[in-house]
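*Asks:* Any chance you can model this:
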Amino acid sequence: MKLFRILDPFTLTLISVVLLASLFPARGGFVPFFEGLTTAAIALLFFMHGAKLSREAIVAGGSHWRLHLWVMCSTFVIFPVLGVLFAWWAPVNVDPALYTGFLYLCILPATVQSAIAFTSMAGGNVAAAVCSASASSLLGIFLSPLLVGLVMNMHGAEGNLDQVGKIMLQLLLPFVLGHLSRPWTGAFVAKHKKWIGKTDQTSILLVVYSAFSEAVVNGIWNKVGVGSLLFIVVVSLVLLAIIIAINVFAARSFGFSKADEITIVFCGSKKSLANGIPMANILFPTSVIGMMVLPLMIFHQLQLMICSVLARRYQRQTQELQAQEKARAAKA
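*Replies:* Reported below is the predicted structural model:
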């Protein structure tokens, strides 16, 4: 029961969908139906994201450029370098698709909601977190497909620059159209944030079901055993520990405040499941998506659990610091 209290409701739903696809995979005429439904849901998802993000939010935060620059460096430079080195090293004999999955994970943009929520909980610079997380998500639409074409081709994985145009058409075009529609749709989107969140989650669940249905038909569970799952968990924990340590060290070395350090840690160590799974659905053959997104799905849950603990620790430190400042002020 403790495990179910740790896992968030969406993760439990995600696990349920994987089990559903494992027991009742889509076959025959249902395959094109789910593919079409998934494509429409993803287009709607990015349309809504475009309508939700204001012009001010896109251009805001320029005054804190050092913080944003480091978060972008952590997300799109340090993470991919670690992924390339790990895929090149390949220390354990597992399915090569898992190494490709970790490499793919490392080139994705950061999350938005959880990065901001953890920053707020820990007492960090929330305004900077909003700007950095939003900028990462927006830039990821451009940079992640390019990195797939460049970095993953270097590793010999499937993915090429021709597919960048495809992902721009299926993700960027709906995003731009959504943003341009803000004068007419902005108020509706702001009023129905919960509904937008459901659209976000539904599109992910559809992609996961379609991907795992194809993977089950192709025998994924004959390839992924307990040892492979343990491998994913251990590598995810090590990767997360390394990137958090690098961000803490950089924040303190560059003289950022405690609030900014918190923002850097939580915005620079996340990877987006919401962006990653739809992109994978476009960039890679359906037959390999199930295997490739396993590292992302497990890393996503672990980052929430670890960062939740870390946020509470930062929260206590922030409260202690505030109490000390009040005590000094009272003495003065």
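
*Asks:* Every contact and neighbour count from this point should use C-alpha atoms.
*Replies:* OK.

*Asks:* Can you get me a residue count around Ile167?
*Replies:* The local packing of Ile167 (other CA atoms under 10 Å) involves 21 other residues.

*Asks:* who are the neighbours in contact with it?
*Replies:* Shown in contact with Ile167 (CA atoms under 8 Å, 6 or more residues apart in numbering): 145, 279, 282-283.

*Asks:* Spell out which two among these are the most distant pair, please.
*Replies:* The span of the contacts of Ile167, defined through CA to CA, is set by Pro145 and Ile282 at 9.9 Å.

*Asks:* Looking at the two, which has the bigger crowd around it?
*Replies:* More crowded of Pro145 and Ile282, by other CA under 10 Å: Pro145, with 28 against 18.

*Asks:* So for Glu214, what's the nearest residue that isn't a sequence neighbour?
*Replies:* Residue nearest to Glu214 in three dimensions, not counting chain neighbours: Ser287, with 5.6 Å by CA to CA, 6 or more residues apart in numbering.

*Asks:* surely the one you found meets Ala211?
*Replies:* Yes. Counting by CA atoms under 8 Å, Ala211 is a contact partner of Ser287 at 7.2 Å.

*Asks:* Could you also give me the structure for this second sequence? I'd like to compare it with the first:
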Amino acid sequence: MSIALPQLKSIKIDKFILSLFSAIIIAFLFPTGAGMLHLKQVTEIGIGFIFFFYGLKLSFTEVAQGLKNYKLHVLIQLSTFVLFPLILLGLKSFLIGLIGETFWIGLFFLAALPSTVSSSVVMVSLAKGNVPSAIFNASISGLIGAFVTPLWIGIIVSQSGGMSLGDVFLKLIIQILLPLVIGLLLNKKLGHIAKKNSSKIALYDKTIIVLIVYASFCTSILAHMFDGISFLNFVFLFSAVFCLFWLVIGIIYFISLKLNLSLADRITATFCGTKKSLVHASAMVNIIFANNVSASLFLLPVMLYHITQIVILAIVANRIGKRTLNEAA
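*Replies:* The predicted model follows:
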């Protein structure tokens, strides 16, 4: 009896993840670098261009292809913006006792974020799911998140007097919505150029994210925010992120079965409904938590979740895709 072993050589190390960890290490070694390089101003401008390119690439034709599958769309968007936050609210007392209030706010920030675009579509395609619906939901999620994410955070954090919701939405309009709308208006004329250079735009997005992570950690290190955090706190945080990921997957898949969705739609719901966007997190952390020395601590759960979803869903998508092909054959 032979046992099939996983092909480890097919699992590549994500250079972007390595870049994020490198930025954190450099921040600990050179915490004054962000101020010397004026990264706050650089990243504020960079965020605007991220959402300008996002609007520029958003194809209304592709989005319209998936409009009819309303059950799937409602499930994915409710999972992204309602199920996640409600789980965190329900577990608030337990999680604060386990990881502390600061990390819980970071987890709730994670829960309120929109889904990713490119990686959701790629993984749904790899798993032989409903690609047009994945494109629709991943695209529309970013638009919804521009309003819902800061609203969720504003409701929760402003209860303790930690932020002004009016100031947040003003910055949101200037740095995110305005560039996004300009990009959408120019989609017909310049959209093909953006798609042709999508790999370069993706590299630009990742570069800005790495700079934001570095700058955020520099601020927190200079403010000694990590002094009271033990290694055990990080272990508990990662455990909470890992359990949250699998809990949401289980709930979404159970609901999709009860809705009698097809296999392709169940795959799409599970993959799109569980993904969270590090791009949006990096952009919004500078707006929602502006001048907050704990910004990097709020961003840390998102980074851990990003690594978890990329690694696990890539393996799962590959296995489901191969099994689907074998069954079809």
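
*Asks:* quick revisit: map the residue nearest to Glu214 of structure 1 onto structure 2.
*Replies:* Superposed on structure 2 with TM-score structural alignment, Ser287 of structure 1 falls opposite Val293.

*Asks:* Next, that match: secondary structure please.
*Replies:* coil (DSSP: H, G, I helix; E, B strand; the rest coil).

*Asks:* give the contact list for the aligned partner of Leu172 of structure 1 in structure 2.
*Replies:* Correspondence of Leu172 of structure 1 to structure 2, assessed by TM-score structural alignment: Leu177. Leu177 of structure 2 sits next to 51, 146 when contact means CA under 8 Å, 6+ apart.

*Asks:* ok so, going back, give me the subset of the contacts of Ile167 of structure 1 that lies in helices.
*Replies:* Members of those lying in helices (criterion: DSSP state H): 145, 279, 282-283.

*Asks:* any chance of those residues in a markdown table, with distance to Gln201 of structure 1 too?
*Replies:* Output for those, formatted as a markdown table (distance: CA to CA, whole Å):
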| residue | distance to Gln201 of structure 1 |
| --- | --- |
| Pro145 | 22 |
| Met279 | 15 |
| Ile282 | 17 |
| Leu283 | 20 |
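
*Asks:* circling back: which of Ser287 and Ala211 of structure 1 has more neighbours?
*Replies:* A side-by-side neighbour count of Ser287 of structure 1 and Ala211, using other CA under 10 Å, places Ala211 first with 29 against 19.

*Asks:* and the aligned partner of that one in structure 2, what element?
*Replies:* The alignment partner of Ala211 of structure 1 in structure 2, by TM-score structural alignment, is Ser216. Using DSSP states H and E, Ser216 of structure 2 sits in helix 198-222.

*Asks:* That helix - contacts with which helices or strands?
*Replies:* Packing partners of helix 198-222 of structure 2 (3 or more CA pairs under 8 Å, 6 or more residues apart in numbering; DSSP states H and E): helix 15-29, helix 33-36, helix 39-57, helix 278-288, helix 295-328.

*Asks:* Try it again at 7 Å.
*Replies:* Contacting helix 198-222 of structure 2 under the criterion 3 or more CA pairs under 7 Å, 6 or more residues apart in numbering; DSSP states H and E are the following elements: helix 15-29, helix 39-57, helix 278-288, helix 295-328.

*Asks:* Met225 of structure 2 versus the closest residue to the match of Ala211 of structure 1 other than its chain neighbours, what's the distance?
*Replies:* Nearest residue to Ser216 of structure 2, sequence neighbours excluded (CA to CA, 6+ apart): Ser296, at 4.9 Å. Distance from Ser296 of structure 2 to Met225 of structure 2, counting by CA to CA, to the nearest Å: 9 Å.
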